[in-house]
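Undergrad: I need the structure of the sequence given here:
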Amino acid sequence: MTRLRMGMIGGGPGAFIGPVHRFAAELDREIELVAGVFSSDPGRSKAAAGAYRIDPARAYGSLAEMFTTERARADGIDFVAVVTPNHNHLPSARAALQAGLPVICDKPLTATLDEAHALAAVVRESGLPFAVTHTYSGYPLVREARARVAAGAVGTVRKVVVEYPQGWLAGEASGKQAEWRVDPARSGLGGCIGDIGVHAFQLAEFITGLEVTELLADLGAVVPGRALDDDCTVLLRFANGARGVLLASQIEVGELNGLRIRLYGDRGGLLWRQEQPNTLTLHTLDGRTEIVHAGGPQLGPDALSRTRTPTGHPEGYLEAFANLYRDFAAVLRGEQAPLLPGIGTGLRGMAFIATAVEASRAKAGWVKLSV
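TA: Take a look at the predicted model:
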């Protein structure tokens, strides 16, 4: 099988997520990073070539240069990964799509909801594959949870509690990764709500198979002088009438990356935690508890097809990320990948961010969530 050739936009020196994309994309040897515009500074873009071990001649100074040069090559790039701060998602993805290249893009989709609608229009007009890297939906046991909920394991969903606590922004935001996340010019409308709250939102909708229809939001900038929210509490109502609570915070000292979800139905409940991703806990109304392990024979096809090692050999964040790239590669080869987050998921995420921010500022109470 010929490996697909990836071009990267962003991910230059000092970036966290660029190398993650590279590792994930190349894990299954279906994709190879061969080119990129790694920084808006041409010198830094060239410098990144050494870190990524690619031909320095294919580390470009601008998008136009990359698209023109790669188009002329027999071994030119097949698609683009956008891994920039949020304010560059729309211009980068739009330019790639208009150059005829499929795109896989970091979340949130864009900096604002208006930009998200503009990008969605470009995606529709292009007819090209487009995906959003909501990493946690790539975990095998998250996919198992989704399948079991759909099969009725918990019955009718009544309550959803999804939490994403971090503590790394409890003090001064220093360093490249922190600084852009608290800067409205680069992060966009939301701070914590856009960085991690949207992950929690997507996870809740993904596992339950239900859409959020209304929300009540209380977002705060707790650290003095901070312009964007760093602590979020959002009440949710789902399409079937279920109620939910979404908690996202980056000022909870001592917390690392504690994403977890609990949901309860009229027949049972379940729990999954990102920091212990290889177990899924299910409870039944008669008092029994089942612990499901990653890689076990009891898993359904969605989970088994995205598990690489036997039970007891832990898989984690990079493997989950790689599952999204495996799905995207399948789509590029003309196959189906129905669980891959696409432009619709990205739009819903941006609508959630915008609605929560605006409702909190206005103290508007319960508001409709509409895309």
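Undergrad: okay, CA-based contacts and neighbour counts for the rest of this
TA: Will do.
Undergrad: ranges for the helices of the stretch 51-200 of the chain?
TA: Secondary structure of the stretch 51-200 of the chain (DSSP state H, counting those that start in this stretch): helices located at 63-72, 89-98, 113-126, 140-150, 176-181, 184-187, 192, 198-208.
Undergrad: show me the one of those helices that comes nearest Glu319.
TA: helix 140-150 (9.3 Å; CA to CA).
Undergrad: packing partners for that closest one?
TA: Contacts defined by 3 or more CA pairs under 8 Å, 6 or more residues apart in numbering; DSSP states H and E place helix 140-150 against helix 198-208, strand 268-273, strand 276-284, helix 301-304.
Undergrad: try it again with 7 Å
TA: Secondary-structure packing of helix 140-150 (3 or more CA pairs under 7 Å, 6 or more residues apart in numbering; DSSP states H and E): helix 198-208, helix 301-304.
Undergrad: relative to its centroid, which residue of the protein is most remote?
TA: Most distant residue from the mean C-alpha position of the chain: Asp286, 35.9 Å away (CA atoms, centre = their mean).
Undergrad: tell me the secondary structure at that residue.
TA: Using DSSP: H, G, I helix; E, B strand; the rest coil, the three-state assignment for Asp286 comes out as coil.
Undergrad: ok, now how distant is it from Leu263?
TA: 17 Å (CA to CA, to the nearest Å).
Undergrad: in the protein, which helix is the longest?
TA: helix 343-362 (DSSP state H).
Undergrad: buried set for that helix?
TA: 343-360 (16 or more other CA atoms under 10 Å).
Undergrad: next one: stretch 37-46
TA: Under 16+ other CA under 10 Å, the buried positions of stretch 37-46 are 37-39, 44-46.
Undergrad: before we move on, back to that, of the helices of the stretch 51-200 of the chain, flag the one that's most buried.
TA: helix 192 (a mean of 27; mean count of other CA atoms under 10 Å).
Undergrad: burial count for the closest residue to Ala47 other than its chain neighbours?
TA: The shortest distance from Ala47 to any non-neighbouring residue, by CA to CA, 6 or more residues apart in numbering, is to Pro13 (7.5 Å). Neighbour count for Pro13, taken as other CA atoms under 10 Å: 17.
Undergrad: do you know how far Pro13 is from Gly241?
TA: The gap separating Pro13 from Gly241 is 47 Å, by CA to CA.
Undergrad: the most centrally placed residue in the chain: what's it in contact with?
TA: The chain has His134 as the residue nearest its centroid, 2.1 Å off, counting by CA atoms, centre = their mean. Neighbouring residues of His134 by CA atoms under 7 Å, 6 or more residues apart in numbering: 107, 199, 341.
Undergrad: mind doing that once more with 10 Å?
TA: Applying CA atoms under 10 Å, 6 or more residues apart in numbering to His134 gives the contacts 105-108, 198-200, 202-203, 320-321, 324, 340-342, 345-346.
Undergrad: to compare against the first, here's another:
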Amino acid sequence: MSRERKLRYAMVGGGQGAFIGAVHRKAMALDGQFELVAGAFSSSPERARESGATLGLADDRNHGSWQELLADELRRGPGERVDLVSIVTPNHVHHPVALAFVQAGFHVVCDKPLVHTAAQADELVAAVRQAGTVFGVTYNYTGYPMVREARHLVCSGALGTLRKIAVQYNQGWLASAVEQGGDNKQADWRLDPQRSGNAGSMADIGSHAENLAATVTGLRPDALCADLSVFGTGRRLDDDAQLLLRYAGGARGIIVASQVAAGLENDLCLQVSGTLGSLIWRQEEPNQLIHAPLDGPRRILTRGSPWLSESARRAGRIPAGHPEAFIEAFANVYLGVAADIRARAERRIADPLDADYPNVEDGARGVRFIEKVVESAASEKKWTSVD
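TA: You can find the predicted model right below:
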């Protein structure tokens, strides 16, 4: 594969009116690595083709369903076929689409949460291993430069032995009954168990919180105690979640994931404390990382600074003082996927700092975690083991 050639991709979902599809496309365009050449952008064939036409796709690659897309790509030769399929549908479509494209030998990036059940996750992991394909999951917050700096500081021992991991992710968009009337497309499917799965806020933003904690600290909880609540009248899925976590070695954790925190926007905050100090990062101020050591003054580390770790520096695009944020974080996940695809095409192992992205194993772990949270919330036991 020529390094100059853009990677051809197809998108499933993300058509007209879909927030996240546009974010993915903008992120993939940012570094000139990808080119959108095909798609099936909606479950409605008519809307799918209208969306594809608006995005400038050729008629013969603008499909009414993902099945048509897959069949057409398999008919094409290697020089024309897509390199990657990006899946940005509601959750219930992830598993069949991802599995079909992986089994057909295509590289895949899928939005989170990966699938509905641990059994589906295990099936997908096994398929990826058998196919030997690249599979990314867009836990986009791992793409922020200062999150990667936080990970570096924890791994370097700057915090000593970890004691406390706290992630709070608070939104207010479900504080009122926005799902009534059917005008809010996001609320319509995210609060539907058939399409969203067996968890609401826990799957939507709690999955991000779990992944952020795991990515930065490298720790996985042994046990959890969960409380899921439904504040919105008539809702069938949780809109608020609170978790206590226990880690091997003695560390403790807290995750709060609420979408009924009235007045809040996208307030994600990570705090990690150890025997030698603490780190604090807020998504709404993403270019700063606070490092508070035990035996020295608190310091504010900023994106783009020359003294940051190599992983944090590589994740930035412009000089310090020029803010980077949400779309750039998505773009960093896709850059990692692109690096891995190109390395495999050249039969080499990618530089891990280049191929830095959440993979199918991370996505599967998140699904298992969500299942354990739901199990814990329904149980009278104080602690539920996390296998």
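Undergrad: need the TM-score from the superposition.
TA: Scored against TM-score structural alignment, normalised by the length of structure 1, the superposed chains reach a TM-score of 0.97; 370 aligned residues with a CA RMSD of 1.2 Å.
Undergrad: Ile327 of structure 2 matches what in structure 1?
TA: Here Ile327 of structure 2 is matched to Leu318 in structure 1, going by TM-score structural alignment.
Undergrad: for the one helix or strand its match maps to, enumerate the helices and strands it packs against.
TA: Per DSSP states H and E, Leu318 of structure 1 falls inside helix 317-332. Where contact means 3 or more CA pairs under 10 Å, 6 or more residues apart in numbering; DSSP states H and E, helix 317-332 of structure 1 is packed against helix 17-26, strand 31-37, strand 103-105, strand 130-132, helix 140-150.
Undergrad: please work out the angle formed by the directions of that helix and helix 140-150.
TA: Here helix 317-332 of structure 1 runs at an angle of 70 degrees relative to helix 140-150 (axes from the mean of the first three to the mean of the last three CA atoms, to 10 degrees).
Undergrad: pull out the buried residues from helix 317-332 of structure 1.
TA: 317-329, 331-332.
Undergrad: pull the most distant pair out of the residues you listed.
TA: Tyr317 and Leu332 (23.0 Å).
Undergrad: aligned partner of Val137 of structure 2 in structure 1?
TA: In structure 1, Val137 of structure 2 lands on Val132 (TM-score structural alignment).
Undergrad: show me what contacts its match?
TA: Neighbour list for Val132 of structure 1: 81-82, 103-109, 324, 328, 340-346 [criterion: CA under 10 Å, 6+ apart].
Undergrad: go with 8 Å
TA: 104-109, 340-343, 345-346 (CA atoms under 8 Å, 6 or more residues apart in numbering).
Undergrad: how do those residues look in structure 2, which are kept?
TA: Here is what carries over to structure 2 from the contacts of Val132 of structure 1, by both residues aligned by TM-score structural alignment, their matches' CA atoms under 8 Å: 104-107, 109, 340-343, 345-346.
Undergrad: any idea what Arg243 of structure 1 aligns with in structure 2?
TA: In structure 2, the residue paired with Arg243 of structure 1 according to TM-score structural alignment is Arg252.
Undergrad: go on, Leu282 of structure 1?
TA: Applying TM-score structural alignment, one finds that Leu282 of structure 1 aligns to His291 in structure 2.
Undergrad: same check on Thr69 of structure 1?
TA: Checking TM-score structural alignment: Thr69 of structure 1 goes with Asp72.
Undergrad: so the counterpart of Ser273 of structure 2 in structure 1, which state does it fall into?
TA: Matched to structure 1 by TM-score structural alignment, Ser273 of structure 2 sits across from Tyr264. Under three-state DSSP, the three-state class of Tyr264 of structure 1 is strand.
Undergrad: quick check: Tyr264 of structure 1 touching Val157?
TA: Yes. With contacts counted by CA atoms under 8 Å, Tyr264 of structure 1 reaches Val157, the gap being 5.8 Å.
Undergrad: returning to what we had before: got CSV for the contacts of Val132 of structure 1, with distance to Ile193 of structure 1 too?
TA: Formatted as CSV, the contacts of Val132 of structure 1 follow (distance: CA to CA, whole Å):
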residue, distance to Ile193 of structure 1
Ile104, 21
Cys105, 18
Asp106, 15
Lys107, 12
Pro108, 10
Leu109, 13
Leu340, 22
Pro341, 19
Gly342, 20
Ile343, 19
Thr345, 16
Gly346, 14
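Undergrad: between the residues you listed, which sits nearest Leu90 of structure 1?
TA: Nearest to Leu90 of structure 1 among the contacts of Val132 of structure 1 is Leu109, at 8.0 Å by CA to CA.
Undergrad: chain center to stretch 100-112 of structure 1, what's the gap?
TA: 10 Å (CA atoms, centre = their mean, to the nearest Å).
Undergrad: residues in structure 2 aligned with it?
TA: So stretch 100-112 of structure 1 sits over residues 105-117 in structure 2, by TM-score structural alignment.
Undergrad: list the contacts of that stretch.
TA: With contacts defined as CA under 8 Å, 6+ apart, stretch 105-117 of structure 2 is touched by 82-89, 91-92, 94-95, 98, 101-102, 121, 131, 133-139, 196-198, 203-204, 207, 341, 360, 363-364, 366-368, 371.
Undergrad: follow-up on the earlier one: and for the match of Ser273 of structure 2, the neighbour number?
TA: Neighbour tally, Tyr264 of structure 1, other CA under 10 Å: 22.
Undergrad: okay, it and Ser92 of structure 1: tell me how far apart.
TA: Counting by CA to CA, the gap from Tyr264 of structure 1 to Ser92 of structure 1 is 41 Å.
Undergrad: the aligned partner of Gly36 of structure 1 in structure 2: neighbouring residues, count only.
TA: Using TM-score structural alignment, the equivalent of Gly36 of structure 1 in structure 2 is Gly39. Residues lying near Gly39 of structure 2 (other CA under 10 Å) number 31.
Undergrad: shouldn't Gly39 of structure 2 be in contact with Met11?
TA: Yes. Counting by CA under 8 Å, Gly39 of structure 2 touches Met11, with 4.7 Å between them.
Undergrad: buried ones in stretch 310-328 of structure 2, by neighbour count?
TA: Quick answer for stretch 310-328 of structure 2 (16+ other CA under 10 Å): 311-313, 315-317, 323-328.
Undergrad: with distance to Gly56 of structure 2 added, can I get the residues you listed in CSV?
TA: Compiled in CSV, the buried residues of stretch 310-328 of structure 2 are given as follows (distance: CA to CA, whole Å):
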residue, distance to Gly56 of structure 2
Ser311, 36
Ala312, 35
Arg313, 35
Ala315, 30
Gly316, 30
Arg317, 28
Pro323, 31
Glu324, 28
Ala325, 27
Phe326, 25
Ile327, 22
Glu328, 24
